[in-house]
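# everything below, folded, please.
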Amino acid sequence: MSNLRFKALELLSQKDYRKENAVEVPAKLSSLFCENVFSEETMREYLTKEAFMSIQNAIKSGLKIQRDVADQIAVAMKDWSISKGATHYTHWFQPLTGSTAEKHDSFFTPFESDRAIDRFSGGMLIQQEPDASSFPNGGIRNTFEARGYTAWDPTSPAFIMGTTLCIPSIFISYTGETLDYKAPLLRALHAVDEAATDICRSYFDKNVTKVIPTLGWEQEYFLVDSALYQSRPDLVITGKTLLGHSPAKGQQLDDHYFGSIPTRVMNFMKELEIKSIQLGIPVTTRHNEVAPNQFELAPMFEEVNVAVDHNSLLMDLMARVAHKHHFHILFHEKPFAGVNGSGKHNNWSLATDTGENLLSPGKNPKKNLQFLTFFVNTLKAVHDYADLLRVSIASAGNDHRLGANEAPPAIISTFIGSQLFGVLEELEKVKDGKLSPEEKTDLKLNVVGKIPNILLDNTDRNRTSPFAFTGNKFEIRAVGSSANCAEVMTVMNAIAAKQFKTFKIEVDALVESGLKKDEAIFNVLREYIKDSKNIMFEGDGYSEEWAIEAAKRGLNNLKTTPEALSRELDPKFIALFEELGIYTHREMEARNEIKLEKYSTVIAIEARVIADIARNHIIPCALKYQNRLIENVKGLKEIFGDTEYQTLAKEQMSLIRDISGHVSIIKVEVENLLEAIENAKSKSNSREMAESFCEEVIPFFAKIRNSSDELEMMVDDELWPLTKYRELLFTR
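Here you go, the predicted model:
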């Protein structure tokens, strides 16, 4: 028993390894909030009034910070961070790799042979220069063109991680193209702010000067013991198990969901919460998820840009804290076959600087009409740009979840609840043109006026819907757990901004033709409801009947990432992003190329790992056990002779044949797999390559896995080299 699996299991039995790292939680977690953040309160303490007002104007109005003021802010940041133990600073950014990036520079600056100071200037704060060619760029930059820039984003607060001052930043190429997730997101947020504020001020409330999109994400994840994780080459390299027979018990009893949190996990959660709160991440919810060893964490709603930064920061923090508690954290959307995978629900809404939620009804018909305006326009935006929303959640990992009875299908639809659907049907009946006084009264009192009471009872949810209204927000349920929230939020806010602009133009045209403002709004909303009905679905999104019905409605079912990415460069989508100034045509093409290349690379890595494990672990193990059986049969023959041994060795002979059969299948299919990889890599462009990996390479995974998993149930447990599902999923 010298393989990695048993070494890991032996380590688990050692008392020192499994000892609980108890975490002391302060009486008031609130006392720790933003302790390591250059927050507004900290700014007031460290900045001059001029510098404080400058940075606040940059945050709230997008005004530029002058260089001399930036110098003041930099000195204040340095003094504060050094007082907290920082020795270095970094521009913390989110390149198109799926993780965060940072290059640390020291405050320490020698200026004479034997003297030094701690230095940090406005120029250092505003801009750094990492190597742009070494990050994904989709052909925008040549390898020899290395220059790229990170630029400070003052709308997201700086924070301290360990001994480093981290400054949230955007990342662009030398020629100005965006190479990250943050820059496009900021542009989309600006666009939706302008468009939504224009509607509010023109039709509902002149006091509104800013609309702030908000996001509340829910992060699902698995925890696996570190030793067991290290014993699985597939987990280490790909983040998922490529082989493994399902355990007798999985999630069938529903006994893990919302169950008592294991002590060791609770200690991890406690420390994670403390550090999160110190970094200003307002985590409030923790619980067991459906699958064994699966959990979820969620914060309060925040402004989208800050929420996105906090999610990226949290994922990094979770990995660090997990390591201290001898866990490894898995963010892969489907790390284990046969049990639920992990997602990251994105709850999106719109708030005004006057304190209102635009997706929540009010106490009078005017406020309810405001709610209907933003509600119906959001539905129309999703209807018109459903495929673009699907693209924003596409990844190799997420392909395993969508439609797998644990996540919404790849068909984009909306769930709003039967009662609210009834309200929209009533609005659809509004006649074209002017309304009589009686019609206006009936509409406002009997339709619009009833919305608040309707929503009080509209608390049921549809977990099979990719885009569900849940009372005062829309929940985008199909986002993968490893995804950066910025991509789906960029699309969501961009399509909303476009739709709000279109709505304003159409309503203003009707007002100019002589209609009253409310009548014009009702007339336009009526048409939008008619246009958007195809994506409204209240039933079971998992059912085959829905797939058939969706096809009849003209809704696309883009099941795989290559299928989804084939729609990304639709001229309609390019026109949307160019009009709003979010992406250029070149940037769109580059990002599409990056996604296709990443998909192919992920599948190629998984393919080579499964081939390696099958050839170097599974087949030798199976043959070793088969040889034992052969020796056993030979012994029986020697003892009992030619006639009797055949009866006595019947089961052993059957096992020997079965093992040979599965070994033969694995050997042949691995050879076919490797040939398919080379064939895929020979394709002339990234789209064809991704399609080849999807259609020609992936099918071999199941064939190899099926035979391997059958062997797992035949071979002596003491010989099997891979840590089993029962050990990975049920070790607390």
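# use CA for all of it now, contacts and neighbours both
Fine.
# tell me the buried residues in stretch 588-607?
When neighbours are counted by 16 or more other Cα atoms under 10 Å, the buried residues of stretch 588-607 are found to be 588-601, 603-604, 606-607.
# can you check stretch 395-414 too?
The neighbour-count check on stretch 395-414 (16+ other Cα under 10 Å) flags 395-403, 406-414 as buried.
# and what of stretch 285-303?
Of the residues in stretch 285-303, those with enough neighbours to count as buried (16+ other Cα under 10 Å) are 286-299, 301-303.
# now do stretch 336-352
Going through stretch 336-352 with 16+ other Cα under 10 Å, the ones that come out buried are 336-337, 339-352.
# off-centre distance for it?
Between the mean C-alpha location of stretch 336-352 and the chain-wide mean there is a distance of 7 Å, by Cα atoms, centre = their mean, to the nearest Å.
# try stretch 474-481
How far stretch 474-481 lies from its chain's middle: 8 Å, per Cα atoms, centre = their mean.
# now swap in stretch 574-585 and tell me
A distance of 23 Å separates the centroid of the chain from that of stretch 574-585, by Cα atoms, centre = their mean.
# second input sequence below; structure requested for side-by-side comparison:
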Amino acid sequence: MDYFGVNVFNESVMRERLPKNAFKSLKNTINKGLPLDPAVAEIVANAMKDWAIEKGATHFTHWFQPMTGATAEKHESFISPTTEGKVLMEFSGRELIKGEPDASSFPSGGLRATFEARGYTAWDCTSPAFLKEEGGVVTLCIPTAFCSYTGEALDKKTPLLRSMEALSKQAIRVLRLFGNETSSNVKSNVGPEQEYFLLDRKFFEKRLDLVLTGRTLFGAMSPKGQELGDHYCGSIKERVVAFMKEVNIELWKLGILAKTQHNELAPAQFELAPIYTSANIATDHNQLIMDILKKVAIRHGLVCLLHEKPFAGVNGSGKHNNWSLGTDDGLNLLEPGKTPHENAQFLTFLSAVVKAVDVYAELLRVSVENPGNEHRLGAHEAPPAIISIFLGDQLSDIFEQLANGGLKSSKQGGSITVGVNTLPTLAKDSTDRNRTSPFAFTGNKFEFRMVPSSLSVSGPNVVINTIVAETLSQIADRLEQAEDFDTELQLLLKEIALNHKRIIFDGNGYGEEWVQESRKRGLPHIKSMVEAVPHLISEKTIQVFSKHKVLSEKELHSRYEILMEQYIKNINIEAQTMIYMTKRQIIPAGIKYVSNLAASINSVKNASADAVVSTQEAILIETSKTLASLKEKLNQLEMATDEAKSIEEIYEKGVCYHDRVFMAMKALRIEADTLETIVDEELWPLPTYAQMLFML
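Model prediction:
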């Protein structure tokens, strides 16, 4: 309580430091979307500067989120020269509202030429400014959007804010039809859970693959992995508890509502979950969470890995994106109530989500794409690559009734008998949880479980907001023209249930039966990033984003280019790293082992120890064959990489990296990991899985 939010220029600080009229005007801008008065911006800038300087800041930065997926900042000092050779500490409204970082080196996907350097940052007053404390230096960070000289979005924030406006506009239309005249704004609220790995820094620094790519490109499985389940929610090691304590302090200072922490299933894997907040602030907070996890880990002699699959053979990391809809006066529009079949408003919003997910399943699949997530989706440790919705018994039954002509009953929650006399009977929720479902309803929200651990949550929420805005728009268009609202609503809900119930699946998403069943239902099964990304520029995608003014066709094509480039560059870096490590570390270790073994055989032969010689010769033959196969697979990877580099067209290049280079990498790894199980541990140049996962 003493330090929560101390580094945030939040509402209480503004109320204390701003004149009443200025505070009221700014609140109207934040809550109602009214234009920002330049005079108010000047007052806010001065108050923000004084507050930051009192806290020790000498510089400010426009903190933004370019298409790299990380955050960016350019620091400017508050100092301004005087005629007497002194300086003043100044910060104007113009500096608060607008910045001009060099945009030429950020990914733009063809939106601008390399020589076009101008880009602009614009203050996002809906997300509070904050102070970053790093190495004893305090910097005022102002959350901003980032756009090009010609107005296109070059960042993750701008489309998110646009999508939130689109969603609010259409949701309010529907609420008015239900007689709600009090709510003036609807927000998507998000709570992204964050999974991550920790390992000792000394192991990390000896693994070039981890340093350059964030994941182990080589590594034989440890004799023990996660099969005992003894790490999951187990006692947290003291070293990790100390790390978590400092992480929480840093997050709480920034007003980030870090709530839950625990051991995850894989050894050395952990999770942190915050309390909900609006989608744009949740996105900002999640970027800060990832940054703080990495920085605090270093202070504790650890390294935080956010890659989706840093270790083969154990579960990777995701980021469950919990999404809900709430009004400015406190209504959760996805709250079923006691009898969901009677709650027409809830069923309307629920139906809008179901329809959106079915119609735009391919777009949702694209929204969670990065190279690391391909190792998780469909691997029986994360949701399958087939989009479906889990509603639970009660709501699935209601949808079936709707499809069949109308509602007559509702399965009640009932109770769960624990089976131990000393424990109470628990009230049963109307829905269980399904960990294999990509998009699961969990009581009063949806949990989008496919999001990768290192990805900004902006992209997935931009898509969810936009596609739900579209289905709400279609619902509002129809009901606004209805002569009899109740009759038309019943007919509309029936049509949605009948046409889109194929997306509802409450069973085991890991089973092969679901793959077969999904084909029968006509659901898309997109297995790779390269296969998914073209859906970003499909006619259907362009139409929905353009209609709601979230992303233009030009902006969508730029993101297509950026995603393809990211995939190509990422796989190429991994391939080059594998080639380097194989040539410089793994093959030399194998040769040294073979040489030592050959020398030992000669020595033993002189001693006439035939049984020992026979054993050593068998190991020598096995190792030599593995080395020869390793060299062959290395040659194949080099040829595949050269072939991919020679291709000009970006999609064909991406396909080659997926079909040829990535497959060659997997083949090379098999031989290298086999060699690791043979070579003397003292000669092996890389820390092993057992060391990295269990020596924490």
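# tell me which of the buried residues of stretch 336-352 of the first structure fall in strands.
Among those, the residues falling in strands (DSSP state E) are 344-352.
# how far away is the residue of the first structure most remote from its centre from Thr647 of the first structure?
Here the first structure reaches farthest from its C-alpha mean at Gly641, the gap being 64.9 Å by Cα atoms, centre = their mean. Here the distance between Gly641 of the first structure and Thr647 of the first structure works out to 11 Å (Cα to Cα, to the nearest Å).
# and for Ala158 of the first structure?
When distances are taken as Cα to Cα, Ala158 of the first structure and Thr647 of the first structure turn out to be 76 Å apart.
# so which of those two has more stuff around it?
The residue with the greater number of neighbours, taking Ala158 of the first structure and Thr647 and applying other Cα atoms under 10 Å, is Ala158; the counts read 24 against 10.
# is it true that the more buried one touches Leu165?
Yes: under the criterion of Cα atoms under 8 Å, Ala158 of the first structure is in contact with Leu165, at a separation of 7.0 Å.
# for the residue positioned nearest the centre of the second structure, list the residues it contacts.
Taking Cα atoms, centre = their mean, the centroid of the second structure lies closest to Leu455, which sits 3.3 Å from it. By Cα atoms under 8 Å, 6 or more residues apart in numbering, the residues touching Leu455 of the second structure are 69, 368, 370.
# next structured bit after the lengthiest strand in the first structure?
In the first structure, taking DSSP E as the definition, the longest strand is strand 211-225. Sequence-wise, the next helix or strand beyond strand 211-225 of the first structure is helix 226-230, with elements assigned using DSSP states H and E.
# how many residues are close by Leu493 of the second structure?
Using other Cα under 10 Å, the number of residues around Leu493 of the second structure comes to 23.
# which SS class is it?
helix (DSSP: H, G, I helix; E, B strand; the rest coil).
# so what does it match up with in the first structure?
Correspondence of Leu493 of the second structure to the first structure, assessed by TM-score structural alignment: Leu525.
# now do the helices in the stretch 401-550 of the first structure.
418-428, 437-442, 451-457, 485-512, 517-532, 544-552 (DSSP state H, counting those that start in this stretch).
# so the longest one versus helix 517-532, what angle?
With axes from the mean of the first three to the mean of the last three Cα atoms, to 10 degrees defining the directions, helix 485-512 of the first structure sits at 130 degrees from helix 517-532.
# distance of the residue nearest to the centre of the second structure from Met67 of the second structure?
From Leu455 of the second structure to Met67 of the second structure the distance is 11 Å (Cα to Cα).
# to which residue of the first structure is Ser528 of the second structure aligned?
Matched across to the first structure, Ser528 of the second structure falls on Thr560, judged by TM-score structural alignment.
# tell me the contacts of Thr626 of the second structure?
With Cα under 8 Å, 6+ apart as the criterion, the residues that contact Thr626 of the second structure are 671, 674-675.
# could you rerun that using 7 Å?
Contacts here follow Cα atoms under 7 Å, 6 or more residues apart in numbering; on that basis Thr626 of the second structure touches 671, 675.
# secondary structure element for the counterpart of it in the first structure?
In the first structure, the residue paired with Thr626 of the second structure is His662, using TM-score structural alignment. According to DSSP H and E, His662 of the first structure maps onto helix 650-681.
# with the second structure superposed, average distance for that helix?
Between helix 650-681 of the first structure and its aligned stretch in the second structure, the superposed structures give an average distance of 1.3 Å (mean Cα distance after the TM-score superposition for the first structure).
# what range does the helix or strand following that helix cover in the second structure?
Taking DSSP H and E as the definition, the helix or strand that follows helix 650-681 of the first structure towards the C-terminus is helix 686-692. Helix 686-692 of the first structure corresponds to residues 650-656 of the second structure when matched by TM-score structural alignment.
# now do stretch 183-201 of the first structure
On the basis of TM-score structural alignment, stretch 183-201 of the first structure is assigned to residues 158-176 in the second structure.
# and stretch 381-400 of the first structure, by the same measure?
Stretch 381-400 of the first structure falls opposite residues 356-375 of the second structure when the two are matched by TM-score structural alignment.
# tell me which residues of that stretch are tucked away?
356-375.
# just those residues: which are in helices?
For those, the ones inside helices are 356-359, 361-367, with DSSP state H as the criterion.
# in a markdown table: the residues you listed, plus distance to Ala117 of the second structure.
Below are these laid out as a markdown table (distance: Cα to Cα, whole Å):
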| residue | distance to Ala117 of the second structure |
| --- | --- |
| Ala356 | 38 |
| Val357 | 38 |
| Asp358 | 41 |
| Val359 | 39 |
| Ala361 | 37 |
| Glu362 | 34 |
| Leu363 | 31 |
| Leu364 | 32 |
| Arg365 | 33 |
| Val366 | 29 |
| Ser367 | 28 |
